[in-house]
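Enquirer: I'll drop the sequence and a predicted model, then ask my questions.
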Amino acid sequence: MKMNGNEIKPGNIIKHQDTLWVAVKCNAVKPGKGGAFNQVELKNLLDGRKLNERFRSAETVERIRLDQKTHTYLYPEGDMLVFMNAENYEQIYLQADFVGDQALYLTDGMEVEVEFYEERPITVALPEQVILTVEETEPVVKGQTSANSFKPATLSNGARTNVPPFVDAGERLVINTNDGSYVKRAD
């Protein structure tokens, strides 16, 4: 699907320089002299490179639509992670580096969204929040009761995060998978 360069918005995936890019930031610029253009910060979906590019309204780019398929996380195998397609039960093997830091939050049976371009996996999206148990944390320091004080804690998946002083070992917490931060106590 073709689109004009001034229509690119953050989150759009485009084909540029024979590879796939996602628009991270877009800024419409109307200089006093010359034609208007769209200053776009792009991130390469395949290798993570960044690029700043100017697109004029007369230029056209190809907008790419990715196929989203629900997969279930099964288990790690060496440095690979095994996922199963929820519809046809086919298994795919992805490098742990491909999933990145979020691989730490994968649990057996977790459903994730895998986006494909021409049958090649491009991204893996985990649920925004997971429930984990606090394995150990420091005791509360007397007098440290201000609203913004936090203490370090180790979670059941081995991750470390900061939690409020009232959280003790053994409690179940809701954790944000994007940055590993404490959200709230689990019900």
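Expert: Right, received. Where do you want to start?

Enquirer: going forward, measure contacts between C-alpha atoms and count neighbours the same way
Expert: Noted.

Enquirer: the protein: helices as residue ranges?
Expert: According to DSSP state H, the chain carries its helices in the segments 96-99.

Enquirer: so what's Leu106 up against?
Expert: Residues in contact with Leu106 (Cα atoms under 8 Å, 6 or more residues apart in numbering) are 73, 126.

Enquirer: try it against this one:
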Amino acid sequence: MKINANLIRPGNILEHNGRQFSVLKIQIIQPGKGGAFIAVEMRDIRTGTKTNERWRTADTVEKCSVEEKDCTFLFGDDQSLTFMEQETFEQFSVPTDILGESAAFLQDGMAVTVDFVEGSPVSVSLPEKVVMQVVEADPVVKGQTASSSYKPAKLENGLKILVPPFLAAGEKIWVATADCSYVERFKG
């Protein structure tokens, strides 16, 4: 279906030059002279190569129809991740780099949403936030205020994030999967 370029959003699947691309980032640029245009960073679904494209806001682009399926994460390694459809119990694998850094948040049995274009999986959406355990955290510095200062901490999956100074190693926290940031202390 054709849409105006100013309606492109991250996560959309576009068909351009006979290939399908997943939109990663968009930026609307309004130069001092002339009309505004959209700068789009996108990844080729088949090859994984990134490219940048520019369209005027009035241009039309072809948006692919995407089928969303609820799936369960089974297991993974450095190259691929294996999922199972919850309705048909069919298993399929996707390359690990489709998820990028957020692949570290996958846990066995986690419910995810997988987008399919023409029967092929093209993207995986994780829950907005997950519970992770802090395994390393710097000690609290006396006199440090809790309002604006954050300290580095290492999570059980190996990622390093910034957390408030009152958190210690061994505590569980909610972490946003979109930007790997601290949300709040886990109460449970």
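Expert: Right, received. Where do you want to start? All values derive from a computational prediction rather than experimental measurement.

Enquirer: can you give me the TM-score here?
Expert: Scored by TM-score structural alignment, normalised by the length of the first structure, the superposition of the two chains gives a TM-score of 0.83; 181 aligned residues with a Cα RMSD of 2.6 Å.

Enquirer: what distance do you get for Val134 of the first structure to Asp108 of the first structure?
Expert: 19 Å (Cα to Cα, to the nearest Å).

Enquirer: quick one, which of those two is more surrounded?
Expert: Val134 (22 against 11; other Cα atoms under 10 Å).

Enquirer: the more buried one and Asn157 touch, don't they?
Expert: No - Val134 of the first structure lies out of contact with Asn157 (Cα atoms under 8 Å); the separation is 9.2 Å.

Enquirer: and stretch 99-111 of the first structure, end to end?
Expert: Start-to-end, stretch 99-111 of the first structure (Cα to Cα) is 14 Å.

Enquirer: that one corresponds to what range in the second structure?
Expert: Residues 99-111 of the second structure are matched to stretch 99-111 of the first structure when aligned by TM-score structural alignment.

Enquirer: show me what counts as buried in the matching stretch.
Expert: Buried positions in stretch 99-111 of the second structure, judged by neighbour count with 16 or more other Cα atoms under 10 Å: 99, 102-103, 105-106, 111.

Enquirer: looking at those, which is nearest Asp179 of the second structure?
Expert: Ser102 (8.2 Å; Cα to Cα).

Enquirer: please report how far the closest one lies from Thr57 of the second structure.
Expert: 31 Å.

Enquirer: again, but for Pro164 of the second structure
Expert: 42 Å.

Enquirer: cool, Asn17 of the second structure as well?
Expert: 19 Å.

Enquirer: these two: which has the busier surroundings?
Expert: Neighbour count, other Cα under 10 Å: between Asn17 of the second structure and Thr57, Thr57 has more, with 18 against 7.

Enquirer: that one reaches Asn4, doesn't it?
Expert: Yes - using Cα under 8 Å, Thr57 of the second structure is in contact with Asn4, at 6.8 Å.
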